[in-house]
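[1] just coords:
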């Protein structure tokens, strides 16, 4: 119980990242075709128009890794109070979100970019909490 008290904020934020990235990754896996088609339209007038499947695959891999590493971070904090995986999960989450933000800005989807910033703020805060 002391570990949970000591790392409550970190654990909650790691769970937030795990849910966010694993759900998003699973959505991409289960509806790959629908996601590719929608994104082709979204990026039709950008430099990404011919690269949508490759870029979506890269984001999928990063989201799944960030989500899994965040789950490992929860386990590692609870079992040994080691925050290495937690930090790596948060850092990978930030990189993933920045890539998504860049894509939304390129597509001139400013509302979408604003939504990503809502996810980026707690993720950056988690990196801050986990810095030693």
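    Right, received. Where do you want to start? Just so it is clear, the model here is predicted, and its values are computed rather than measured. Numbers count the residues shown, from 1 in each chain.

[2] hey, let's count contacts and neighbours off CA atoms from now on
    OK.

[3] quick one: contacts for the spatially most central residue of the chain?
    Centre of the chain computed as the mean C-alpha position; nearest residue by C-alpha atoms, centre = their mean is residue 93, 3.9 Å away. Going by C-alpha atoms under 8 Å, 6 or more residues apart in numbering, residue 93 touches 17, 21, 63, 66-67, 123.

[4] of those - the most surrounded one?
    residue 66 (30 neighbours; other C-alpha atoms under 10 Å).

[5] for comparison:
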């Protein structure tokens, strides 16, 4: 119980990351055709247009990995008072968001890119707290 109260901020950030990234990865897997179809249109006219299935696959794998690392981070904090796996989850979440930001900027979806800012702030705060 002491690890819970001593690391409540870290745990809440990890739960946020878990919900955000695992849900997104699972959604991509369940609705592959819908996601790739929408993104093909989104990236039409850019140099990324022919790489949409590959990009979605890479993001899907990384998002699920971030979610799994978040779960492991929660377990490690509660069980071992160790934030190392939580830190890796936050770092990988930041890298993923930077990849998504790059895509949004290339597609000239500036509103979409802006919405990633809030997610990035939470994740970079996690990196800062857990290092």
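    The structure has been received and is ready for your questions. Please read all numbers here as calculations on a predicted model, not as lab measurements.

[6] where does the TM-score land?
    Remark: TM-score between the superposed chains equals 0.98 [TM-score structural alignment, normalised by the length of structure 2]; 131 aligned residues with a C-alpha RMSD of 0.5 Å.

[7] thinking again about what came up before, what's the most distant pair in the contacts of residue 93 of structure 1?
    Greatest spacing in these, by C-alpha to C-alpha: 63 and 123 (13.2 Å).

[8] against residue 126 of structure 1, how distant is residue 116 of structure 1?
    Between residue 116 of structure 1 and residue 126 of structure 1 the computed distance is 16 Å (C-alpha to C-alpha, to the nearest Å).

[9] higher neighbour count, these two?
    Neighbour tally, residue 116 of structure 1 and residue 126, criterion other C-alpha under 10 Å: the higher count belongs to residue 126, 25 against 18.

[10] give me the mean deviation of the one helix or strand the more buried one maps to from structure 2.
    Using DSSP states H and E, the element containing residue 126 of structure 1 is helix 110-130. By mean C-alpha distance after the TM-score superposition for structure 1, the fitted helix 110-130 of structure 1 averages 0.4 Å away from its aligned residues in structure 2.

[11] list the buried residues of that helix.
    Buried residues in helix 110-130 of structure 1, counted by 16 or more other C-alpha atoms under 10 Å: 113, 116-117, 119-120, 122-123, 126-127, 130.

[12] the longest helix seen in structure 1 vs structure 2, average distance?
    For structure 1, the longest helix by residue count, based on DSSP state H, is helix 52-80. Using mean C-alpha distance after the TM-score superposition for structure 1, helix 52-80 of structure 1 ends up 0.4 Å from its aligned counterpart in structure 2, as a mean over the superposed pairs.

[13] and that helix, what does it pack onto?
    Counting by 3 or more C-alpha pairs under 8 Å, 6 or more residues apart in numbering; DSSP states H and E, the packing neighbours recorded for helix 52-80 of structure 1 are helix 2-6, helix 8-30, helix 32-42, helix 84-106.

[14] buried sites along it?
    52-53, 56-57, 59-60, 62-78.

[15] many thanks, we can stop here.
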